[in-house]
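**Q** Sharing a model prediction with you, sequence too.
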Amino acid sequence: MVDLFKNVSPQSSNRLLNKLKENLIIQREVYSPFNPAEAVCQIEIKPNISFIREQINTKARFIALLLVLQTLIMAGAVVIIVMYLITRPIKTISDRLHHLSADAKTTLPLPPGNEADEIGQLVRDVNTLFSKLSHLLEDERDLRVQHQIGEKKFRAIFENSETGIFLLNPNGEVLSSNPAYRRLFAISDEVSSESIKFSLIQNLNDYALRLQGMLENATHDEQVSSEDFLLEVGNPPQKNGSIWC
């Protein structure tokens, strides 16, 4: 009987192997078919350790190769499944999104076979967002058109009104004015914008404090403020005028 131990030195391992080779001999007695008690000969079987080891190494390499091949096949199958079931539908959705315009009424079709999974839910969510975006763009376009119409109406009123209309900054300087304002203060159309800018301050120099108070009240309270002033402009030289802020 051979005893095997762990953590033995290389020399001990070689001695153990040699001892193992010597003891691995199978002996069997061969008995006479006519007299079962009579031993005719003895058969000895001695295993070829080198051959056995070579066969073990060959089989081990073959099994390792099969495992590697199986791993590669499984990895390739996983890649194909991912590309076919996930990557390809997402790529199709992306290509269709690139060809849709912002005001398009069409929606993304569901990829075949993905109606009940996450990709189908993604397509439905994209269609919902796209529909909301289209409605928002339409509303914004309508508001822009209404704003342009309102600007044109305001500009027509501003230019054609017989009442002097002007825009002041918090310092009381005129930023813009209509033709009636120029007529009110007898300002020629050829006068520079800087002269128009300071015309109200020059004509209301005696009422500068009242005008500044009106501007501050209108700015602070965000309400309309009005005052009556005596203006000495145009012909006749004296007129009563009202200013609204």
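**A** Happy to help now that I have it. Residues are numbered from 1 along each chain as shown.
**Q** okay, CA-based contacts and neighbour counts for the rest of this
**A** Noted.
**Q** What are the boundaries of the helices in this protein?
**A** For the chain, helices defined by DSSP state H occupy the ranges 10-23, 49-82, 88-98, 118-160, 179-184, 193-203, 208-221.
**Q** let's bring in a second model and compare:
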Amino acid sequence: MGRLFELFRTRLALRAAAIILVMVALLGIGFLQLAIHVRADSEQQTQAKRLEQLLSTVERTTQIACFLGDRQLAGEVADGLLSNRIVSEVRIVRQNGDVLADSRSAVASREGAPVSRIVHSPFEPDKTMCHIALIPDQERIDAVVAEASRFLAVALLIQLAGVGICVVMVVVYFVTRPITGISHRLSELEAETGHKLQAPRGNRHDEIGQLVASVNAMIDHLVTSLSEERRLRMEREVEERRYRTIFDNVEAGIFELDGEGRVMVANPAFRRLFQLSEEFDPRQRRVALAELAGKGGPTAEELSRYREPGRTREWEIALDGGAIKRWVSVLLSRLEEGRLQGVAHDITERKLATDAAEQLAMTDPLTGLGNRLGLERRLAVITRHHRLYPERAHALVLLDFDHFKHVNDTWGHQAGDRVLRHVADLLSGLVSQRDYLARLGGDEFVMVLDGYGQREPVAALLVRFLEELGDPIVLNETTRIRMGASIGVAMLGPDTVDAQEAMRFADQAMYRAKRAGRNTWRFHQTASELHS
């Protein structure tokens, strides 16, 4: 049974034949039942007509027997009718109820529905003389019907079996056999070489021929696809080698991060930028970018905000490791869900050049101190700082050197430049690193003293400065000069919280020092203090 089931499952011809036979059998049973039913009805009608014909045959004799009331003649009519095998009983009854004949068959049988007829007078057609009734032998009629139905059933079964066998043979020979041949040839076909199937003889223009044409078209498409895939694979291998060469030798660090910000892939340049060993393999030991970048790098929270497509962010990170401070620019963008790609560049030279250019823009080239731009930026920083820490005061000291124009006019600008550099050195030696010195132009200097909230420390510093400034300045082997300065001081905090206003106050105080006889200093005073 298992073998038969396996054959039924794997053999299209067997399965098709079985299905066809089952369908033929079902249709045959249906048609057979219908044919038997129709045949039975037809035979019943035939027997009923036969009984009517029997009555018609004996009707004349029955009229005479009824007219004469002749029981013997009526009995002979009844016996004659009973001689027919399908008649079970004959009954002739006169109009007045007198029974002229009532004969039964010698063999008991199941009776059917009686067939009766009114018998009229032979001389007066409108006058009823008697009734004659034939009761058929239903068993005999059923036997005749059954015999006719059996013959019809056998004929139909033979016909259906023949049709089924012929259909199966047609399916096997014209359908499954060509398909099986195509299947065998297809299994042996080397499609990648471009070989094609040949349609079976006689099937070139039917559905099987169309199937072969479709398979050949698929083979053409497959060969084209294989050729294209082979070409693309070779191009991809070339591109991969090219990418690997670039990846391994490019100066920029290329890397990928997982969803938690850990390095998944990194090229040698990335390892060099972040001072990782050559043996470092991110697939074996995951390191977070935040750990490599330090405080200036992206945090896990920041990385989570840049996981949407199209969003990029750049960080400039200062790396403190090593003998020289370095800066690295890191650009991150989303690669796919849960992955970020990044590029890192060493921007140390650019950063140093930018810082140097910025420092140069804010530095006086003659003295090396800050210039007006540098002072403005420093005052802006101090103003913001003072808003955060109002208790911390600063002193703004404005210096203007007495008779400096006379030095330039008498000994030339080189002598004047030497005096300015000498003054810058004196000031630099007096202040701390937190303080700020600037030359605004000509002989005008500014000191920003951090944390000076009282006048006494400022005055002590200015005393020292004027003492040192009073020492002779050597211009050449034969020339020495002495300089003086008029100084104005304003306190950022006690006097005002606005840095620009403090500068204006210091300027006013400086002119008061000039009017006081020069080479001295004055603190800012309010109008009430001036008049007191």
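**A** Arrived safely, thanks for sending. Worth saying up front: this structure is predicted, and the values here are computed from it rather than measured.
**Q** tm score of chain vs chain?
**A** Here the TM-score for the pair of chains, by TM-score structural alignment, normalised by the length of the first structure, is 0.64; 199 aligned residues with a Cα RMSD of 3.8 Å.
**Q** follow-up on the earlier one: the helices of the first structure: which one's closest to Lys105 of the first structure?
**A** Nearest to Lys105 of the first structure among the helices of the first structure is helix 118-160 (8.0 Å), distances taken as Cα to Cα.
**Q** So which bit of the first structure is the biggest helix by length in the second structure matched to?
**A** Longest among the helix segments of the second structure by residue count, using DSSP H, is helix 12-68. Counting by TM-score structural alignment, helix 12-68 of the second structure pairs with no residue of the first structure.
**Q** Then stretch 386-395 of the second structure?
**A** Taking TM-score structural alignment, stretch 386-395 of the second structure hits no residues over in the first structure.
**Q** Then stretch 235-250 of the second structure?
**A** Going by TM-score structural alignment: stretch 235-250 of the second structure matches residues 146-161.
**Q** Equivalent analysis for stretch 440-454 of the second structure, please.
**A** Against the first structure, stretch 440-454 of the second structure falls on no residues (TM-score structural alignment).
**Q** same deal with stretch 488-495 of the second structure?
**A** Aligned by TM-score structural alignment, stretch 488-495 of the second structure falls on no residue of the first structure.
**Q** what do you get for stretch 128-143 of the second structure?
**A** Going by TM-score structural alignment: stretch 128-143 of the second structure matches no residues.
**Q** Would you mind measuring the gap between the ends of that stretch?
**A** 36 Å (Cα to Cα, to the nearest Å).
**Q** And it, what's buried?
**A** 128-141 (16 or more other Cα atoms under 10 Å).
**Q** for it, the distance to its chain's centre please.
**A** The chain centroid and the centroid of stretch 128-143 of the second structure are separated by 88 Å, computed with Cα atoms, centre = their mean, to the nearest Å.
**Q** And for stretch 199-212 of the first structure?
**A** Stretch 199-212 of the first structure sits 56 Å away from the centroid of its parent chain (Cα atoms, centre = their mean).
**Q** Can you list the buried residues in it?
**A** For stretch 199-212 of the first structure, the neighbour count (16+ other Cα under 10 Å) marks Ser199, Leu200, Ile201, Leu204, Leu211 as buried.
**Q** before we move on, back to that, taking the buried residues of stretch 128-143 of the second structure one by one, which sit in helices?
**A** Checking these against DSSP H, those in helices are Gln138, Glu139, Arg140, Ile141.
**Q** The second one contacts Ser109, doesn't it?
**A** I take that to be Glu139 of the second structure. Yes - shown here, Glu139 of the second structure and Ser109 form a contact pair, counting by Cα atoms under 8 Å, at 6.5 Å.
**Q** Run through the residues that contact Asp248 of the second structure.
**A** Asp248 of the second structure sits next to Asn267, Pro268, Ala269 when contact means Cα atoms under 8 Å, 6 or more residues apart in numbering.
**Q** Could you tell me how far Leu168 of the first structure is located from Leu211 of the first structure?
**A** 11 Å.
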